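Participant: got a predicted model here, sequence first, then my questions.
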Amino acid sequence: MAKGRKGPKGKKITLNVAKNCIKITFDGKKRLDLSKMGITTFPKCILRLSDVDELDLSRNLIRKIPDSIARFQNLQWLDLHSNYIDRLPTSLGQMTTLLYLNVSNNRLTTKGLPMELNQLKNIRTMNLGLNYLDSVPTTLGALKELHEVGLHDNLLNDIPTSIVQLPKLKKLNTKRNPFPKAEDADTFVDSIKRLENLHLVEEKDLCRPCLRRCQLAREKLNRIKSTVTATPRKALFSTLISPNSTAKESQEEWRLRSPPSSSSLWPNTETTQLTEAQL
């Protein structure tokens, strides 16, 4: 009989394995890509490669990120999505060079977000989607360089005004959260309406498929708005069975009463005018 399992051991990452996983990106950055390797524990050996610019540990089985991750003092891009992380280390706030942080699809709760995240003064993109957040720390409103924030697929009831009013925010994804209905939360709806002005991108910055997708989304939104705001028009000629039926009968009656002269091949000017008036 098989003995009880302690859980998956995961792939062992040695320093040599990690070195072989370093890639150079198209813009010359050093990226350590350890994604999709079945890692269950943060490999301490990679701390010796702390000079990399980007670190990808996504799509693994990692449950805890140690405070020692702050040794990556040059890190600009950190991807931890699709793991089992329920808490971020407070030392993350020391990584002030970070521009991109993705911790979506984990097990993060609001308590698992350290206040020290507000020290990431240069962060541009932060994805917290697909977690268990029931509120968003208002301290994230201190991140004035944020361009994109992902909060989709959480347990949120509202969005702090400090997040909505971030000066450089262009995209805020709040889809699939249990927000209150409009009739019960007018203030919340008003704040969300302001987000329309935040989806600002220039056409030259979009690839053709993305541009077309945006155009289709805008057309759909306009159709919905027109459906909601349009008031039913009053029907014209509501008493008529068919259009111009009364005018048609009057015209026939007039023709029977005033037949054209047999000596005349064409209707005179007066007859023409009367006929047009009757029509």
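Facilitator: Looks like it arrived, so ask away. What you see is a predicted model; the values in this text were computed from it and never measured.
Participant: switch to C-alpha atoms for all contacts and neighbour counts from now on
Facilitator: OK.
Participant: need the longest helix for this structure.
Facilitator: helix 208-229 (DSSP state H).
Participant: how far off centre is the helix or strand just after it?
Facilitator: Next along the chain after helix 208-229, taking DSSP states H and E as the criterion, comes helix 245-257. Its chain's average C-alpha position is 63 Å from that of helix 245-257, according to C-alpha atoms, centre = their mean, to the nearest Å.
Participant: helices or strands next to helix 245-257 in the packing?
Facilitator: With contacts taken as 3 or more C-alpha pairs under 8 Å, 6 or more residues apart in numbering; DSSP states H and E, helix 245-257 sits against helix 269-278.
Participant: run the angle between the helix it packs on and helix 245-257 for me.
Facilitator: Angle, helix 269-278 to helix 245-257, by axes from the mean of the first three to the mean of the last three C-alpha atoms, to 10 degrees: 150 degrees.
Participant: tell me what helix 269-278 is packed against?
Facilitator: helix 245-257.
Participant: buried set for the helix it packs on?
Facilitator: By neighbour count on 16 or more other C-alpha atoms under 10 Å, the buried set for helix 245-257 is residue 251.
Participant: before we move on, what about stretch 17-37?
Facilitator: 18, 22, 30-35, 37.
Participant: take those residues and keep only those in helices.
Facilitator: Using DSSP H, those in helices are residue 18.
Participant: helices of the chain, start to end?
Facilitator: Counting by DSSP H, the chain has helices at residues 15-20, 161-164, 186-193, 208-229, 245-257, 269-278.
Participant: list the contacts of residue 166.
Facilitator: Residues near residue 166 by C-alpha atoms under 8 Å, 6 or more residues apart in numbering: 141, 143-144, 146.
Participant: what segments of this structure are strands?
Facilitator: 22-24, 30-33, 54-56, 77-79, 100-102, 125-127, 148-150, 171-173 (DSSP state E).
Participant: adding another structure so you can compare the two:
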Amino acid sequence: MSENVACPGAVTAVKEIWEKRIKILNEDLKREKEFQQKLVRIWEERVTLTRLKEKVTRENGRLILKIEKEEWKTLPASLLKLNQLQEWQLHRTGLLKIPEFIGRFQSLIVLDLSRNTISEIPRGIGLLTRLQELILSYNKIKTVPKELGKCASLEKLELAVNRDIRDLPPELGGLCSLTHLDLSMNSFSAFPAAVLDMPALEWLDLGSNQLRQLPETIDRMQRLHTLWLQRNEITGLPESMSNMKNLGTLVLCNNQLPDIPAFMEEMTGLRFVNFRDNPLRLELTLPPSEGTEEEEEEEEERELFGLQFMHTYIQEARREADNPAGCLANPPVSVNPDA
């Protein structure tokens, strides 16, 4: 009885051939899968671009991309085909990030991405030299890149309600066209120095932060006409503030001011001030109005914590200083609005 004995060398050769064929087959399958995935991505990008094109409108001569309450966590690269857009308005879309290619939208004038979940501003933002308005309020931004200081045309910057912004890079002081800045509801514990260097600034909101004091050089903001400082921890005001001749609105409610400084009498440009909810040591009250309930409320807001209140408080504080013993026994002062 004879037995067929396989040659070991032949078995090895056959095995190598099959392994090579399997490897080639796997590589072909991988390439085919990648090709199919690429086709799917291309198709999805085309579908997405078609959806985006449907969101483009023309208003007042501007091409505007407008999306509201639709889920767009990311924006596709195919959006670059619409690089002539002049305005983005994307609100409540869940957008996680501003695309890195944002700098290629050289025609952008307004970028409004408020009420999303954006965590950072890309450095490419500095390439938008025509940008006039950047609105990023109600997001999750923690830091502001120095490149933003290169946006030479920027007039309006809103970063309110990001909660964790603590400072601004000094380069932002070079924003020579900026007139409107909203930094409210963040984590500023010190007045940002860059703001003092913004030569055109007219409107500033630093409310709902953690400010304890204002800089002695605050009067460098000579064009400022509106300053909101509500809900901070400010305990005093620098005398240099009296040099701010254009300041017309000053809101200081909900701070820790024990007094109204006498130098504020010199601020003749003031039209509206508010000292509500400060621990002022003197109590001043107005006599009741004879108007309707609504008119009474408006008068209280305007008078009790407004200019008349401020001037009367300063006068009463001066009288108290001149006659401290007599003032201790005096009841709260009633302000005569006709005086």
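Facilitator: Sure thing, it's come through. Computed from a predicted model, the values in this text were never measured in an experiment.
Participant: for the two chains, what TM-score is obtained?
Facilitator: With the length set by TM-score structural alignment, normalised by the length of the first structure, the two chains reach a TM-score of 0.65; 206 aligned residues with a C-alpha RMSD of 3.1 Å.
Participant: farthest pair in the buried residues of stretch 17-37 of the first structure?
Facilitator: Largest separation among these by C-alpha to C-alpha: 30 and 37, giving 19.0 Å.
Participant: residue 211 of the second structure -> the first structure?
Facilitator: Using TM-score structural alignment as the criterion, residue 211 of the second structure maps onto residue 179 of the first structure.
Participant: could you find the closest non-adjacent residue to that match?
Facilitator: Spatial nearest neighbour of residue 179 of the first structure, chain neighbours left out: residue 157 (4.5 Å); criterion: C-alpha to C-alpha, 6 or more residues apart in numbering.
Participant: can you report how many residues neighbour that neighbour?
Facilitator: 15 (other C-alpha atoms under 10 Å).
Participant: residue in the second structure paired with it?
Facilitator: Using TM-score structural alignment, residue 157 of the first structure lines up with residue 189 in the second structure.
Participant: for that match, list the residues it contacts.
Facilitator: So residue 189 of the second structure contacts 166, 209-212 (C-alpha under 8 Å, 6+ apart).
Participant: could you do residue 55 of the second structure as well?
Facilitator: 65-67.
Participant: and the gap between the match of residue 157 of the first structure and residue 60 of the second structure?
Facilitator: According to C-alpha to C-alpha, to the nearest Å, residue 189 of the second structure stands 41 Å off from residue 60 of the second structure.
Participant: again with residue 194 of the second structure
Facilitator: 34 Å.
Participant: next one: residue 172 of the second structure
Facilitator: If you measure residue 172 of the second structure against residue 60 of the second structure using C-alpha to C-alpha, the figure is 30 Å.
Participant: excluding chain neighbours, what is closest to the spatially most central residue of the first structure?
Facilitator: Nearest residue to the geometric centre of the first structure (C-alpha atoms, centre = their mean): residue 173, 3.7 Å. Spatial nearest neighbour of residue 173 of the first structure, chain neighbours left out: residue 150 (4.9 Å); criterion: C-alpha to C-alpha, 6+ apart.
Participant: what's the neighbour count on the one you found?
Facilitator: When counting by other C-alpha under 10 Å, one arrives at 19 neighbours for residue 150 of the first structure.
Participant: separation between the equivalent of residue 95 of the first structure over in the second structure and residue 155 of the second structure?
Facilitator: The equivalent of residue 95 of the first structure in the second structure is residue 128 (alignment by TM-score structural alignment). Distance, residue 128 of the second structure to residue 155 of the second structure, using C-alpha to C-alpha: 13 Å.
Participant: who has more neighbours, those two?
Facilitator: Neighbours were counted for residue 128 of the second structure and for residue 155 using other C-alpha under 10 Å; residue 128 has more, 22 against 19.
Participant: surely that one meets residue 101?
Facilitator: No - Residue 128 of the second structure lies out of contact with residue 101 (C-alpha atoms under 8 Å); the separation is 11.0 Å.
Participant: circling back to that earlier point, I'd like to know how far the residue nearest to the centre of the first structure sits from residue 230 of the first structure.
Facilitator: 29 Å.
Participant: could you do residue 63 of the first structure as well?
Facilitator: The span separating residue 63 of the first structure from residue 230 of the first structure equals 52 Å under the rule C-alpha to C-alpha.
Participant: more neighbours: which of these two?
Facilitator: Counted by other C-alpha under 10 Å, residue 63 of the first structure and residue 230 do not tie: residue 63 has more neighbours, with 17 against 8.
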